[in-house]
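Student: sequence? don't have it. structure:
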């Protein structure tokens, strides 16, 4: 199920950013050079944020042969669990702002952006839940904390809507920044996961699901613009 969601997410994320969010931003009155600079800054920024997360996370597990004292890796996993929660909360808060900006630009784009974020968040939240369990959280605590982190998106949406409604000139830049995140996630994170399964039998469903993601976005766009 998670593997299928990853393939579907690639199609939705790329088509949302390349076919809708970026055109919407560049059709505005904003300076194209400034928008491209925002796109470049977003891609590099996500790269650096991921590097920081990789450097600060421990990937050991108890008894992996690294020679630490007993309990060291469990302690490190516990710290990583709390870092996951903080990072996920901030990420969801940002997602809320991005959805608000998309809805302010165009209700149809807002719907598609929300779909893209949900499609990506499902496999990510499942992964986070597993990390929290490995970090020593009970199932109930892991579920409750994940839900609280998810609610940060609602807070981000409310604040983003209130702020951007008074500063509409910033909306194109937020859309470009969101697109840089979608593109980076799809190309740097999700596609490499799919490349690990390189047989024809595994590749065909991946390609089909990517196409389904793209067609879903195109269908929703046609429906929202049709009304």
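Tutor: Thanks, I have it. Treat the numbers as computed from the prediction; the structure is a model and nothing was measured. Numbering: from 1, shown residues only.

Student: going by C-alpha atoms from here, please, whenever you check contacts or count neighbours.
Tutor: OK.

Student: what about the helix or strand hosting residue 130, distance to the chain center?
Tutor: Following DSSP states H and E, the helix or strand that holds residue 130 is helix 107-134. When distances are taken as C-alpha atoms, centre = their mean, to the nearest Å, helix 107-134 is centred 6 Å away from the chain's centroid.

Student: buried residues of it, list them for me.
Tutor: For helix 107-134, the buried set under the neighbour-count rule, 16 or more other C-alpha atoms under 10 Å, comprises 107-117, 119-121, 123-125, 128-129, 131-134.

Student: kindly report the same for stretch 82-98.
Tutor: Across stretch 82-98, burial judged by 16+ other C-alpha under 10 Å covers 84-85, 88-98.

Student: cool, stretch 158-178 as well?
Tutor: 158-161, 164-165, 171-178.

Student: ranges for the helices of this protein?
Tutor: Counting by DSSP state H, the chain has these helices, from start to end: 2-16, 22-26, 32-56, 72-105, 107-134, 139-164, 171-184, 191-195, 200-226.

Student: put together a markdown table for these, with distance to residue 64 on each row.
Tutor: A markdown table is the format used below for the helices of the chain (distance: least, C-alpha to C-alpha, whole Å):
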| stretch | distance to residue 64 |
| --- | --- |
| helix 2-16 | 26 |
| helix 22-26 | 45 |
| helix 32-56 | 19 |
| helix 72-105 | 9 |
| helix 107-134 | 14 |
| helix 139-164 | 24 |
| helix 171-184 | 32 |
| helix 191-195 | 24 |
| helix 200-226 | 31 |
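
Student: and here is the other one:
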């Protein structure tokens, strides 16, 4: 407690003395201040005696704290550079969920995934609120030194605009697929609304004029039909309603596009910090399991065989790799000044210190907000006539959301 009190005292002292320290370091009023980069400004601040005292207290505080289990695990899973770690994360979120499809029965009901979807929503919203948004506006804490945030005109406005662009991008994707499917309300369109009861009902309606109708007739006439009639019925089983087939193919396209955004999220988060990258990987991984199972069930309903559905999911996973590579390229070539020189503080986007690489994380946060709210929450709000059953279901879903968010909070608290 005494060490924590000293740590807080050092912080309070730094707040009051920082202006004087800046003046003593000739930061304030310097004619070349606008030409300095954020790193150069931070370097000058670090020469302040009060900041150095704060750094010493902070380093001692973190050295005394034992390394958490999650930190040790993340260091094993992600041992390389931001680019290498982003590629590893893409492999983690794309490989295992797709291989799990071999264990999924072909007659799975997407609505049975509602609890898993609720858990994934908690993870996504927890990652967004506990990690991404604080990182976007404030930055990541450093264990051995004080980190100061420069409040500059319009920087936060541009970051907020990036979040809005990410959100509206997924709105456009969802709306476009609804138009392509005739306005049937395809909430699963961008590959997020897994466990979608509405979509399951839509698929059932489409199949009622195709395979389901044929199956019902086959059972009624089974005793009296000859082999020729049975052969005709088998051929009709393969003739899935065209609108349902179209929904399956459009879902593959949307899933491929969604996976690109997942790859962008991996690269943006790891270039922000190793902790942000690791937690984003965990959140996306939790989401990918019901994601892939829901898409798998949709493809089966659209007339795909189990092998073809699994192969299609592996093909769409290429989108995640593409997104990661695009994100790495943006981070490597879209950040900093020309020829590797430090960019002046106001030499970025619209006279701020932001670069195009800095906009990937806000875009990711916007997509996660859409996924965790607009895309999935309506499913969790749907209720049936049985009040007792719906109450139990609701409590289970809320518990799953709390569990997903709780894991993200635990990781944030002990990172």
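Tutor: Done, it's in. Every value quoted in this text rests on a predicted model; they were computed, and no experiment measured them.

Student: on that earlier part again, tell me the two of the buried residues of stretch 158-178 of structure 1 that are most distant?
Tutor: Based on C-alpha to C-alpha, the longest span within the buried residues of stretch 158-178 of structure 1 runs between 158 and 176 and measures 20.0 Å.

Student: give me the mean deviation of the helix holding residue 130 of structure 1 from structure 2.
Tutor: Mean deviation of helix 107-134 of structure 1 from its aligned counterpart in structure 2 after superposition (mean C-alpha distance after the TM-score superposition for structure 1): 1.5 Å.

Student: for stretch 75-91 of structure 1, same thing?
Tutor: For stretch 75-91 of structure 1, the mean distance to aligned residues of structure 2 following superposition is 1.8 Å (mean C-alpha distance after the TM-score superposition for structure 1).

Student: against structure 2, where does that stretch fall?
Tutor: Counting by TM-score structural alignment, stretch 75-91 of structure 1 pairs with residues 242-258 of structure 2.

Student: then stretch 107-115 of structure 1?
Tutor: Mapped onto structure 2 using TM-score structural alignment, stretch 107-115 of structure 1 spans residues 274-282.

Student: residue contacts, residue 79 of structure 1?
Tutor: Under the criterion of C-alpha atoms under 8 Å, 6 or more residues apart in numbering, the contact list for residue 79 of structure 1 reads residue 135.

Student: excluding its backbone neighbours, what's nearest the aligned partner of residue 146 of structure 1 in structure 2?
Tutor: When structure 2 is aligned by TM-score structural alignment, the residue opposite residue 146 of structure 1 is residue 313. Nearest residue to residue 313 of structure 2, sequence neighbours excluded (C-alpha to C-alpha, 6 or more residues apart in numbering): residue 98, at 6.8 Å.

Student: how about the helix or strand encompassing that neighbour, aligned to which bit of structure 1?
Tutor: Secondary-structure element containing residue 98 of structure 2, defined by DSSP H and E: helix 82-99. Counting by TM-score structural alignment, helix 82-99 of structure 2 falls onto no part of structure 1.

Student: ditto for stretch 361-372 of structure 2
Tutor: Residue correspondence for stretch 361-372 of structure 2 in structure 1, counting by TM-score structural alignment: residues 175-186.

Student: how far out from the middle of the chain is that stretch?
Tutor: Averaged C-alpha coordinates place stretch 175-186 of structure 1 at 8 Å from its chain's average position (C-alpha atoms, centre = their mean).

Student: what lies in contact with that stretch?
Tutor: 9-10, 13-14, 16-18, 21-22, 25, 35, 38-40, 42-43, 46-47, 98, 101-102.

Student: what subset of these is buried?
Tutor: Applying 16+ other C-alpha under 10 Å to those flags 9-10, 13-14, 16-18, 21-22, 25, 35, 38-39, 42-43, 46-47, 98, 101-102 as buried.

Student: where in structure 1 does stretch 395-409 of structure 2 align, residue-wise?
Tutor: Under TM-score structural alignment, the match for stretch 395-409 of structure 2 in structure 1 covers residues 204-218.

Student: no more questions from me, cheers.
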